[in-house]
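A.B. asks: for reference, the sequence and a predicted model appear below.
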Amino acid sequence: MHARSALFDLYGDHLEARDGQAPVASLVRLLDAVGIAAPAVRTAISRMVAQGWLEPATIGGARGYYATEQATSHLADAADRVYRRTARPWDGSWQLVLVEVPSGRATRSRLNADLTFLGYAELTDRVWVSPFPRSQLSSVLTRAGATARTARALDVDPPPISAWDLDALRAAYDEWLGSAPDLLRRHLAAHADPEEAAFAARFHLVHGWRKFLFADPGLPDELLAHDWPGRSAAEVFAREAERLKPASDRFVVRCLDG
């Protein structure tokens, strides 16, 4: 687990509900519980400040950081998709995005990753597709210095569903279902403090589940097979995340308070 992605998880899953801010000492303590060393945390914080995700602040007389507006929007969208909070009705049409690709390999790579994270897939060269419009598309394009034209279409060739590797996604959900119980057992047994154990187990559970943000755009249910394992995987994730949340939250409060 990288410190930067862990900080995104921490702000999105725990700190956004607490004014989106925390002292540095609390960030270090919380991520120490999931095996990330203090120097890595501080380095990641500096990079996220430079990238516009975090802003320095004085919190209770101590140095800390709060999530910027850019980060808050990103985290809210990700949280809706992680917890599958909104089952959006689908009208049968697809959003097509024709991207004018910016120069620079690193910029293009970052843009591709950001579009994938939002739930788009590349259908053909420069044409990205999603079953739903994504609210952060404009900000992602602006950050990359890119422009795009968008359209909604019912009949698309090749079929948009082909942009996603559903066989690989099915295998990934099956693997997650098989490994999740062992992951929880290992992390619950790794800490003597039951609240810290709950925090660590839930943190790793959520972190592992977030990988599906890049693989699963939240395709409409009517496009998926009746035995699609993503449904049962989502039920297991929601149940275990909710079960561990009270003790996990108490550990977060302890770290923030002191």
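C.D. replies: Perfect, I can see it now.

A.B. asks: use CA for all of it now, contacts and neighbours both
C.D. replies: Will do.

A.B. asks: how close does L183 get to G208?
C.D. replies: As judged by C-alpha to C-alpha, to the nearest Å, L183 and G208 stand 10 Å apart.

A.B. asks: show me where the protein has helices.
C.D. replies: 3-10, 24-32, 38-50, 69-82, 105-118, 137-144, 166-189, 194-209, 212-215, 229-257 (DSSP state H).

A.B. asks: what residues of the first one count as buried?
C.D. replies: Think helix 3-10. Within helix 3-10, the residues scored as buried using 16 or more other C-alpha atoms under 10 Å are 3-4, 6-10.

A.B. asks: likewise stretch 153-161?
C.D. replies: For stretch 153-161, burial by neighbour count (16+ other C-alpha under 10 Å) applies to 160-161.

A.B. asks: try stretch 111-123
C.D. replies: Buried positions in stretch 111-123, judged by neighbour count with 16+ other C-alpha under 10 Å: 111-112, 114-123.

A.B. asks: adding another structure so you can compare the two:
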Amino acid sequence: MSAKNQLEQLVLNFQKKRPLRAGSLIITIYGDAIVPRGGTVWLGSLMKLVEPMGISQRLVRTSVYRLVQESWLQTEKVGRCSYYSLTGPGLRRFEQAFQHVYSLSTREWSGSWCLVYLNQLAPDLKQKVREELKWLSFGSMAPGVMEHPRFTRNELLPLLQEWGALEDTIVMETVPMEQKSSKALRLQVRESWNLDELGGRYRRFLSQFRPVWRELQNEDDLTPAECLTLRILLIHEYRKILLRDPLLPEELLPGDWEGRSAKQLCRNLYRHIYARAEKWLDETLENASGPLPGPNEKFYRRFGGLQDTSDENEERLTAVGEPV
């Protein structure tokens, strides 16, 4: 099956999902393609971008309306045209969610944990804060107590302020008192994040995208538009997994953790197709002033530095778990 056929299958699999969460896909598109280019795009450009994935103009309109109501997006009218960008809170939520997607390195773990106590919150606010923390990959240590090995108290306090929960939430950082990989900690981690389920998500991601990576090594005839569709689906599926992954320290992960191979595969595919995808974006996306500017410098630092990898072979082993 060619790379084109593999891409068609990925699109079909996406279209079969119910409910079809177009709003979530649009957030992925903003994070991956629009924010690096100034952050604002014409609604018509957005419609062209998602059309190959089977998302109708009507569904795009409905989805962006909901994202505005949920304070993710804001709109500006110029004549009869609508232009959308992330709000301030939406941009902060985006940065929290995307900060690990394009990073290859993870800072060394000190052994400390960030603990959040929610029992003093009113029931409705407690549920809201719990969902927000889960969205940031916090695990549930016990009823009313959330935990994370890398978040710090200072990082969390502004978010609690934004959610209206700062005064009635207790946030603590623990001091390491035992081995960082004790048996008790490993058992707690499995209970808090359900590593078996998370590992299964990574395995499904690998089974989805390994075939198209293999075919690209044999024959790569994807057009710029097809490369963009593949890139969006790749980052969208990977981002959804990372929302539930706290990126636990190596000391607490199984030796055969699937997340390592998933990261490498995502990096290899992205670096292989990004330049052609950017060509389509250059020619298609518009804001009120005309074509969107090119991607910023930060964009080119993704995955350790973007470059054409067509003649690089050293990365082709770990991404598929076998020699190419």
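C.D. replies: In hand now; what should we look at? Everything quoted here is computed from the prediction, not taken from an experiment.

A.B. asks: of the buried residues of stretch 111-123 of structure 1, just say which sits nearest to W228 of structure 1.
C.D. replies: The closest of these to W228 of structure 1 turns out to be G119 (C-alpha to C-alpha; 18.4 Å).

A.B. asks: and the closest one, what's its match in structure 2?
C.D. replies: Correspondence of G119 of structure 1 to structure 2, assessed by TM-score structural alignment: S137.

A.B. asks: can you list the neighbours in contact with stretch 189-208 of structure 2?
C.D. replies: 10, 139-141, 237-238, 241, 244-245, 252, 257-259, 261-262, 265, 320 (C-alpha atoms under 8 Å, 6 or more residues apart in numbering).

A.B. asks: skipping its backbone neighbours, what lies nearest the equivalent of W109 of structure 2 over in structure 1 in space?
C.D. replies: Using TM-score structural alignment as the criterion, the counterpart of W109 of structure 2 in structure 1 is W90. Excluding the flanking residues, the one nearest W90 of structure 1 by C-alpha to C-alpha, 6 or more residues apart in numbering is P220, at 6.4 Å.

A.B. asks: how much space separates the one you found from V129 of structure 1?
C.D. replies: For P220 of structure 1, the distance to V129 of structure 1 equals 14 Å [C-alpha to C-alpha].

A.B. asks: now swap in V140 of structure 1 and tell me
C.D. replies: V140 of structure 1 sits 15 Å away from V129 of structure 1, going by C-alpha to C-alpha.

A.B. asks: looking at those two, which is more packed in?
C.D. replies: V129 (26 against 19; other C-alpha atoms under 10 Å).

A.B. asks: what sits against the alignment partner in structure 2 of the more buried one?
C.D. replies: Aligned counterpart of V129 of structure 1 in structure 2: E147 (TM-score structural alignment). Contacts of E147 of structure 2 were listed using C-alpha under 8 Å, 6+ apart, and they are 113-116, 138-141.

A.B. asks: leaving out sequence neighbours, find the closest residue to the most centrally placed residue in structure 2.
C.D. replies: Geometric centre of structure 2, nearest residue: R239, 2.5 Å, by C-alpha atoms, centre = their mean. Using C-alpha to C-alpha, 6+ apart and skipping residues adjacent in sequence, the residue nearest R239 of structure 2 is V101, 6.4 Å away.

A.B. asks: residues near that neighbour, how many?
C.D. replies: Using other C-alpha under 10 Å, the number of residues around V101 of structure 2 comes to 21.

A.B. asks: now do T106 of structure 2
C.D. replies: 12.

A.B. asks: same question, W53 of structure 1
C.D. replies: When neighbours are counted by other C-alpha under 10 Å, W53 of structure 1 registers 20.

A.B. asks: distance of Q188 of structure 2 from S110 of structure 2?
C.D. replies: According to C-alpha to C-alpha, Q188 of structure 2 stands 17 Å off from S110 of structure 2.

A.B. asks: what does W42 of structure 2 give?
C.D. replies: Using C-alpha to C-alpha, W42 of structure 2 is found at 45 Å from S110 of structure 2.

A.B. asks: picking that back up, which position in structure 1 aligns with the residue nearest to the centre of structure 2?
C.D. replies: With TM-score structural alignment as the criterion, R239 of structure 2 lines up with R210 in structure 1.
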